[in-house]
Every structure is written in C-alpha cells, then in structure tokens.
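**Q** Quick one: sequence and predicted model below, then my questions.
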Amino acid sequence: MEEMKNVVANENFDWSAFENDLGVYSQPKEEIAAAYDKTLSNVNVGEVVEGTVTGITKREVLVNIGYKSEGVISVAEFRYNPDLKVGDTIEAYVESAEDKNGQLALSHKKARQLKSWDRVNEALEKDEIIKGYIKCRTKGGMIVDVFGIEAFLPGSQIDVKPIRDYDIYV
C-alpha cells in the first residue's frame, strides 16, 4: 500500500485515445497483427516437418524447425546415419510443442516410419511388387524389413511348396 503513494498520474495522458487505439499505430491494428502472425511458424503436434541440425551432443541432436525454440531428438534415433553433421536437413515428427523442460520434442524415427507407411500404401494402390530384407526367422515365418518397417511374412507365403528349413532365406 505504501508503494502506491509514490505513483503520480500524468495529467496530460489521454486515456480515451489509449483505450480506443487512436494515434498509437500508423496502420490499422489488424494489419499489424496479420504481419506479426506471418513471422511466427505454427507447429502442429503430429506433423512431419523439415529441420536443420544445429548441434549434436553425446545424448541429443538439436534441430531448428523455425519454431520459438530448437527441437530435441535422441541421438539413438540416428544410429543408422553415423555421418550426421551440423547443417544437415532432416525430417522430424512433432511429438509435443513443449516437454517437461520446455523444449520442442521431436522424433526422427516416427517421421521415417510415417514416410515408409506412405510408400507401402502407394505400392498397394499401384499393385507394385516390393522387395524386403529378411532380418530373422521366427517360429512360423520370417521378419522382413520393408522400407524400414518390420513386417511378418508367414512361412506358408514364402513358396508354393511347404518349406522345412527357413534358415536358407535369412
């Protein structure tokens, strides 16, 4: 209460002009708000965006996607690409706008999986034959890598005649 006693109101201040935005801006307020909104990048959760690698630590890869802060991706998601360096452009899936530390949470692995599913669905629509890499065998068939996605291939679908030993295909 004592702090308020020291505040002196300026008698020359025009409160009605302030409240009605008269003379404050040289342009209409809507134009200024629209111009400001164009400078901001809107990031939606669940969206795949392109970004530039700005830093690499032992645990994290920092990615700039044009948002208010840089995104963080675990370095383990780039094991397939040991040549990753600062300045590379990558695709990232937006997991959340802010995690518990206030940083943008991204996933490169999920972005690659979504792109792979798009390629699989495209091949289905065009009735294409796709090639896969057999990773290992299971009790009833094989695990096949198709565009980076692991899929199950039943043993009955490998050949026309029954197969006794799946190991020859691995």
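**A** Ah, there it is. Residues are numbered from 1 along each chain as shown.

**Q** When you work out contacts or count neighbours from here on, use the C-alpha atoms and nothing else.
**A** Fine.

**Q** Tell me which residue is most central in this protein.
**A** Taking CA atoms, centre = their mean, the centroid of the chain lies closest to Y93, which sits 2.0 Å from it.

**Q** Identify the residue nearest T57 in space, chain neighbours excluded?
**A** V75 (7.9 Å; CA to CA, 6 or more residues apart in numbering).

**Q** Could you list which residues are in contact with that neighbour?
**A** I56, T57, K58, R59, E60, V61 (CA atoms under 8 Å, 6 or more residues apart in numbering).

**Q** ok, and the most crowded of these?
**A** Counting neighbours by other CA atoms under 10 Å, the top entry in the contacts of V75 is V61, with 23 neighbours.

**Q** mind listing the helices for this structure?
**A** Ranges of helices in the chain, per DSSP state H, are 2-5, 15-19, 29-39, 108-125.

**Q** Quick one: these as a markdown table, columns for distance to G51 too.
**A** Shown next, in a markdown table, are those (distance: least, CA to CA, whole Å):
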| stretch | distance to G51 |
| --- | --- |
| helix 2-5 | 49 |
| helix 15-19 | 42 |
| helix 29-39 | 17 |
| helix 108-125 | 10 |
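
**Q** Pasting the second one now:
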Amino acid sequence: MASSANPTRDDFAAMLEQTLGGADSFEGHVVWGTVTAIENDLAVIDVGLKSEGRVPLREFAAPGQKAELKVGDEVQVYVDRVENANGEAMLSRDRARREAAWDKLEAEFAKSARVEGVIFGRVKGGFTVDLNGAVAFLPGSQVDIRPVRDVTPLMDIPQPFQILKMDRKRGNIVVSRRAVLEETRAEQRSGLIQSLHEGQVIDGVVKNITDYGAFVDLGGIDGLL
C-alpha cells in the first residue's frame, strides 16, 4: 500500500473524487493535470481519472508561437467529458484559459478597470479582441475617437480596453478602445490647460479651415486662429 508521502495514481484519483464528489462531478471543472507524454501534435494529460486525455499542443501556445511543453509539466485543463466513445477523458486547455480569464475580467469589470487585449480578427460590425483567453467584441464605433479607415496597424499588438458590458452565461463581452483614448485625452487636456498662459508661443497642427478661421490642435485641445 502506498504511503501518504508517495500516493499512487489510484490514491490521487480517490482524493480528487472526494473533493469533487465523484468522477461525474469532474465535468465542467478546471483541474490540474500532469503531462505524461507528447504524441506528435498532442499532449497526453493525466488528471486522475480512469483514462488520460489528449489536448492539441496548439492550445498551449501563444498565437504564432510553438508550445513549450514537456513531460512532467503540470497544467490546468477543463474537463469537458470524463469519458468519450474511445474511453478517453475530453480535456481542453483553451476552455480552462477562458474560465480563468472570465474570473479575472469580472473582477476588473466590477472595478471599472482597464484590461489588456489584442485585436486579432474582423467580424460584421467590428472586430474580435483576445483578452488573454476570452474573446470580446469591439464595435467599429469604439475603435478610435475619430473614424479609422485602416485598422491593420492596431491589430496583433497588446493595448488597453475598457469593458462596456459582459454576460458570462451568453459568453458575451463588449469592449471599447475609444473610451480609453477619451479618458487619456481628457487627462492630457487638463494638464495642458493648466500649463497654458497668455503670450506663450507653442506649436499646433491645423485641423480644419472655415470661413471665419482655422481650428488648431494644440496637443489635446483645439484653438481658434
């Protein structure tokens, strides 16, 4: 019989079943597992169930990079099913990342804090944003303060966003980049106004010309010439 200091796989499975209330209760949970083998493009992972599960290596890699995974690594995975038709556990690293991301995002949303994300795709009416595992919708009107013709330079780079609304049951998150820019601009304008004084000579950029003068951008605030 194995000692408590060196539990066997059966001991580990029994402890997990006691914690979660049985093998069926594994489903729908994020659990820790151990990588027992790497087979071509799949990672074989033991989470203490009767059978191991296989997860594509790409689920452990950042976009455009290779997965840095080796036998013996401990990873978190989501148990979709305890056993499929082949008798294997159905596991997902992507789903585990999404669940963890949602927990963190809900906390940030409650504080009205900014979150970091990456614009990675286009959809009808806007764009998709990866928030470290959770996918959000960025409406076209929320990309910038002014209309943007080409969003390509803004894609695939980490940048701050403000969560406008989120619904975990529906898997729906809406974010805004414009809100962040407006807040930053307001801070800059406040600082600029305090630094301006009569008779000061500063540089500006002509934004618009009308019959009665020209509007000049002084770095966050408009002046009429």
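**A** Sure thing, it's come through. These numbers were taken from a predicted model, which means no experiment stands behind them.

**Q** hmm, back to that, when you align them, which residue in structure 2 goes with the residue nearest to the centre of structure 1?
**A** Y93 of structure 1 maps onto Y78 in structure 2 when the alignment is built from TM-score structural alignment.

**Q** For its match, list the residues it contacts.
**A** By CA under 8 Å, 6+ apart, Y78 of structure 2 lies in contact with E27, G28, H29, V30, V31, L91, S92, R93, D94, R95, A96.

**Q** Skip the chain neighbours and tell me the closest residue to the first one.
**A** Closest residue to E27 of structure 2 apart from its sequence neighbours, by CA to CA, 6+ apart: V79 at 5.0 Å.

**Q** The one you found and A23 touch, don't they?
**A** No - under the criterion of CA atoms under 8 Å, V79 of structure 2 makes no contact with A23, lying 10.5 Å away.

**Q** Look at these two and report which has more neighbours.
**A** V79 (23 against 18).

**Q** was I right about A37 of structure 2 contacting L69?
**A** No - A37 of structure 2 is beyond contact range of L69, at 10.0 Å (criterion: CA under 8 Å).

**Q** Structure 1: matching residues for stretch 186-198 of structure 2?
**A** Against structure 1, stretch 186-198 of structure 2 falls on no residues (TM-score structural alignment).

**Q** How far away from the center of its chain is that stretch?
**A** For stretch 186-198 of structure 2, the separation from the chain centroid amounts to 35 Å (computed by CA atoms, centre = their mean, to the nearest Å).

**Q** and that stretch, which residues are buried?
**A** Under the neighbour-count criterion of 16 or more other CA atoms under 10 Å, stretch 186-198 of structure 2 has R189 buried.

**Q** cool, and stretch 59-70 of structure 1?
**A** For stretch 59-70 of structure 1, by 16+ other CA under 10 Å, it's E60, V61, L62, V63, N64, I65, G66, E70.

**Q** Same list, these, but as TSV with distance to V144 of structure 1 please.
**A** Below are these laid out as TSV (distance: CA to CA, whole Å):
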residue	distance to V144 of structure 1
E60	30
V61	29
L62	32
V63	31
N64	34
I65	33
G66	37
E70	35
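
**Q** Just flag the most distant two among the residues you listed.
**A** Greatest spatial distance in those: E60 and G66, 18.3 Å, computed using CA to CA.

**Q** before we move on, back to that, right, so of the helices of structure 1, which gets closest to V170 of structure 1?
**A** Closest of the helices of structure 1 to V170 of structure 1 is helix 108-125, at 22.2 Å (criterion: CA to CA).

**Q** What range does that closest one cover in structure 2?
**A** Under TM-score structural alignment, helix 108-125 of structure 1 corresponds to residues 93-110 of structure 2.

**Q** got a list of contacts for the matching stretch?
**A** Counting by CA under 8 Å, 6+ apart, 30, 55, 59-60, 76-78, 114-115, 131-134, 163, 168 sit against stretch 93-110 of structure 2.

**Q** Now a PyMOL select for only the buried ones of those.
**A** Burial among these is assessed by 16+ other CA under 10 Å; the matching PyMOL selection reads:
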select buried, resi 30+55+59+60+76+77+78+114+115+131+132+133+134+163
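
**Q** Just the ones in strands from the contacts of stretch 93-110 of structure 2, please.
**A** Among the contacts of stretch 93-110 of structure 2, DSSP state E puts V30, V55, Q76, V77, Y78, R114, V115, L131, A134, I163 in strands.

**Q** Alright, calling it a day.
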